[in-house]
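S.K.: predicted coordinates and the sequence they were generated for:
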Amino acid sequence: MTLDAVLTRIDDTLPEALERLMALLRIPSISTDPAYKADCAKAADWLVEDLKTLGFDASSRPTPGHPMVVGHGGAGAKHLLFYGHYDVQPVDPLNLWDRDPFDPELQDTPKGRVIRARGASDDKGQLMTFLEACRAWKAVHGSLPGKLTIFLEGEEESGSPSLIPFLQQNAAELRADLALICDTGMFEGRTPAVTTMLRGLAKSEFTLHAATRDLHSGMYGGLARNPIHVLTRILSGLHDASGRVQVPGFYDDVAELPDALRQQWQRLAFDHARYLGDVGLSVPAGETDRTPLEAIWSRPTAEVNGIWGGYTGAGFKTVLPAEANAKVSFRLVSNQDPVKILTAFRAWAEAQLPADCRIEWHDAIEGSPASVMSIADPAFEAARQALSEEWAIPAAFIGAGGSIPIAGYFKTYLGMDAMLIGFGRDDDQIHSPNEKYDLESFHKGIRSWARVLARLQ
């Protein structure tokens, strides 16, 4: 029997697959709210039973928080681990939803049919594309498509407090040749993609102190040091005129983008004018010698996320404040070390302090490094070709400006790379009211995974 038989099975049983997804979406598995603890356990149990129908040896594993679902099944030379998460974001503000967020519905829209519900895209619809591909494969071939481990988390939307301990305690059981993660999307909603780069993150919050108390600006203005002046001068010096970060050693561990990957990104014809125009901007900022896609996927950043000090209420209070505050974050790429970056930033900032000023740092020197997958592994090109065949559009290796910590954790704690393939679209409104997942994404997502699994066996 061929792959065509599996694809036909997927097409013929789409209504049943959709109903299974609807059943999972009806469970309000909001992980961050203790009121939904029982519902998170219910979602985990639902998935365990579903995995068992596919022949997996599956169970719900307790943690100090919400359960992890683990299932093992199939046989083959290559061992693949699939990761997804069954928990969802809170639904507030509820009044902005057009319907009950846990009463899923298939709706017609000007852009096609969509599945409307909390978790439809993030991540229940995505994870079910993989399980439904396995179901169709099992129905046609009588066995699963290779040696598989399913690992489904229940705390991704609430900071994953149990994840690292669970990985450490169960490393031998979970370790595989390659991890598959379905929590991403397509490029500009139309081009299938394999995400191979994720930026890391380091953060720093601090207070710059000057006088021992707020000072009358008539008595001390022009004589006493104003910490807001000092703070803004330091932060304004984070970048030079060309957009390069000025912290010493900041770029030491930043690798240049390979030419082949740069050319592939250029072929994507990213419309940065529209991208910026959607948020009321028009001119790219940052490093002037980089393309817009390089800037958001493969280059590091230093951003001021918050700054405050002095009196900010109605009217005026004419004082020189005793302190000023800021939050600064760094998106990291390549081999940048969060500890090294934050240590260098602190030293750089403190070296610029004038007399009578000091900085109080409020957080630990820690963070998450970037995740960079080796596309030299033939599995990555095999998956790209499979996606291209299904969508009839050349699939791309892309980066992601944000962070998906699980990919880095798999590398750190299990020693394996991760392949990120998802079918979400930019307008899915994840984390927002009226979240949706395109029916096409669900249907072709299932077919895509069947093609990928066929090539990875």
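M.R.: Everything's here; your move. Source: prediction; values computed, not measured.
S.K.: can we go C-alpha only for contacts and neighbour counts from here?
M.R.: OK.
S.K.: what sits against Leu47?
M.R.: Val69 (Cα atoms under 8 Å, 6 or more residues apart in numbering).
S.K.: next helix or strand past the strand or helix carrying it?
M.R.: Assigned by DSSP states H and E, Leu47 belongs to helix 37-53. Downstream of helix 37-53, the first helix or strand assigned by DSSP H and E is strand 57-61.
S.K.: buried sites along that next one?
M.R.: Buried residues in strand 57-61, counting neighbours by 16 or more other Cα atoms under 10 Å, are found at 57-60.
S.K.: putting a second one here so we can go through both:
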Amino acid sequence: MKVEDVLARIDANLPQAIDRLFGLLRIPSISTDPAYAAHCREAADWLANELSALGFDASVRPTPGHPMVVAHSGGTGPRILFYGHYDVQPVDPIDQWHRDPFDPAIEETPNGPVIRARGASDDKGQLMTFIEACRAWKEVHGSLPPNLTIFLEGEEESGSPSLVPFLEKHREELQGRIALVCDTSMVAPGVPSIASQLRGMLKDEFTIHGPRVDLHSGHYGGPALNPLREMARIVASFHDDETGRVAVKDFYEGVHEVPAELLQQWENCGFDEREYLESIGMTMPHGEKGYSTLEQQWARPTLEINGMWGGYQGAGSKTVIPATAHCKLTCRLVGDMDPDKVRARIRAHVEARLSPDARVTWDQDLDGAPASVMDTSRPEFQAAREALSEEWGREAVFVGMGGSIPIVGMFKQLYGMESLLVGFANDDDAIHSPNEKYDVKSFHKGMRSWARILGRLNAD
């Protein structure tokens, strides 16, 4: 039997597949709020039951937080691991939703029908494209795709506190030849995309201390050091005004230029820079000069100020010089940048610029992860690219991602396993926001895409 038989079964069963997705979307599995813990367990049970009914050896695995779901098909060869997450973001502000976020429905839009619900795109709709592809495979072939493990997490939207211990404990069971990750999007509508690099991240926070207490600005204004003014001067020194480059010494160590072949793919991938900028009220990119918007987003590092505060914050005026000023920052990392070295260089930059009588203290939460760059020369990447190109009727592109997906780094660090990131979300899906949606086309062609990918991977 050919893959066309599986695709025909997917087409015929689309209404039933949508109904099953609706069943999962009705479960309010908000992982960050303890009030929804029972619903997270309900979603895990729902998925385990669906996978068991398909013939997987599936079970719900407890953790100190929300449970994981693990399912295996038969076979004795090197395994493929599929990863998704069933938990969702909170729905606030609820008054901005056009309907109950956990009452899914098909809505007609100028761009075609969409599935409207929390989790429709991130990540329930995406993970169900894979499960439904497996269902069609089973109905046509009489058996599931061999050597397949499905791993579904319940804490991705709340920091994954149980993930690393779980991966370490179940290394032998989960480790495979490659991981398939569905929690990604297409670079433009209708352009099949494989994420080949993710930016890493580090965060830091510091406080500048000046006088022992807040001071009367009439008595001390002038001679006293003002920590807010000190903070503003130092933060302004992080970037070069002319080029937009980060001015911290050796910040760019480990940064590589984008290969010409990949850059050409990006230039022809259908990305609309004007639409991207106008959607957030911008008229031009404001990052590093000499690099396109996509290069800035996917392949260049950043140092961003996420919060800066101090002094009186209440109504009206209070004439004080504050004793302290505070700053939160994050960096997106690329290439071979070392988070620990970058953090040390930023701290040295700040400390070297302190005025007399000013001192700085630093947050002790040393959170950071390097960038992930996938080995696209592996045959699985070529197989996926050919499968996606065939399904969507245009050449699939290798793209970057401006954000970070920690699980990819964990698979690499703990298992030495590459990740193949394929997703069918669109930029306007409003993930994490009110009125989240997933295009019916994305759901339908996502199922067909995974069926083609599974066919090629199992033909190797």
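M.R.: Received, thanks. Just so you know, these numbers come straight off a predicted model, no measurement behind them.
S.K.: helices along the stretch 351-457 of structure 1, start to end?
M.R.: 378-391, 405-409, 439-456 (DSSP state H, counting those that start in this stretch).
S.K.: with mean neighbour count added, can I get those in CSV?
M.R.: Shown next, in CSV, are these (neighbours: other Cα atoms under 10 Å):
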stretch, mean neighbour count
helix 378-391, 19
helix 405-409, 21
helix 439-456, 23
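S.K.: for Gln429 of structure 1, which of those is the nearest?
M.R.: helix 439-456 (14.4 Å; Cα to Cα).
S.K.: helix or strand for the residue nearest to Gly306 of structure 1 when sequence neighbours are not counted, which one?
M.R.: Of all residues not flanking Gly306 of structure 1 in the chain, Lys327 sits nearest, at 4.9 Å (Cα to Cα, 6 or more residues apart in numbering). Following DSSP H and E, one finds Lys327 of structure 1 within strand 323-332.
S.K.: report the contact partners of the spatially most central residue of structure 1.
M.R.: Nearest to the mean C-alpha position of structure 1, counting by Cα atoms, centre = their mean, stands Ile404 at 3.6 Å. Listed by Cα under 8 Å, 6+ apart, the contact set of Ile404 of structure 1 reads Leu198.
S.K.: ok, now how distant is the aligned partner of it in structure 2 from Ser52 of structure 2?
M.R.: Per TM-score structural alignment, the equivalent position to Ile404 of structure 1 in structure 2 is Ile405. Counting by Cα to Cα, to the nearest Å, the gap between Ile405 of structure 2 and Ser52 of structure 2 amounts to 28 Å.
S.K.: what do you get for Cys331 of structure 2?
M.R.: For Cys331 of structure 2 relative to Ser52 of structure 2 (Cα to Cα), the value is 42 Å.
S.K.: which one's more surrounded, those two?
M.R.: Cys331 (20 against 16; other Cα atoms under 10 Å).
S.K.: check the gap between the residue in structure 2 sticking out farthest from the centre and Glu267 of structure 2 for me.
M.R.: Taking Cα atoms, centre = their mean as the measure, the residue most remote from the mean C-alpha position of structure 2 is His219, 50.7 Å away. His219 of structure 2 is 59 Å from Glu267 of structure 2, where distance means Cα to Cα.
S.K.: returning to what we had before: using the three-state scheme, assign the residue farthest from the centre of structure 2.
M.R.: Following DSSP: H, G, I helix; E, B strand; the rest coil, the label given to His219 of structure 2 is helix.
S.K.: what sits against it?
M.R.: Contacts of His219 of structure 2 by Cα under 8 Å, 6+ apart: none found.
S.K.: same check on Ala120 of structure 2?
M.R.: 25, 126, 436-438.
S.K.: ok, Leu456 of structure 1 next?
M.R.: 78, 379, 382-383.
S.K.: now whatever residue of structure 2 lines up with it: how far from Glu132 of structure 2?
M.R.: When structure 2 is aligned by TM-score structural alignment, the residue opposite Leu456 of structure 1 is Leu457. Leu457 of structure 2 sits 17 Å away from Glu132 of structure 2, taking Cα to Cα as the criterion.
S.K.: same question for Pro64 of structure 2.
M.R.: Pro64 of structure 2 is 30 Å from Glu132 of structure 2, by Cα to Cα.
S.K.: who has more neighbours, these two?
M.R.: Using other Cα under 10 Å as the criterion, Pro64 of structure 2 and Glu132 rank with Glu132 on top: 27 against 9.
S.K.: verify the contact between that one and Gly446 for me.
M.R.: No: using Cα atoms under 8 Å, Glu132 of structure 2 is not in contact with Gly446; the gap is 9.5 Å.
S.K.: go through the buried residues of strand 57-61 of structure 1 and name the one nearest Asp253 of structure 1.
M.R.: Ser60 (40.8 Å).
S.K.: ok, the closest residue in space to that closest one that isn't next to it in sequence - contacts?
M.R.: Excluding the flanking residues, the one nearest Ser60 of structure 1 by Cα to Cα, 6+ apart is Val69, at 4.6 Å. If a contact means Cα under 8 Å, 6+ apart, then Val69 of structure 1 has 44, 47-48, 58-61, 150-153 as its contacts.
S.K.: so Val69 of structure 1: helix, strand or coil?
M.R.: Strictly by three-state DSSP, Val69 of structure 1 counts as strand.
S.K.: distance of it relative to Cys40 of structure 1?
M.R.: 11 Å.
S.K.: tally of neighbours for Phe56 of structure 2?
M.R.: Phe56 of structure 2, neighbours per other Cα under 10 Å, totals 21.
S.K.: check contacts around it.
M.R.: 71-74, 144.
S.K.: which of the residues you listed lies closest to Val91 of structure 2?
M.R.: Ala71 (29.3 Å).
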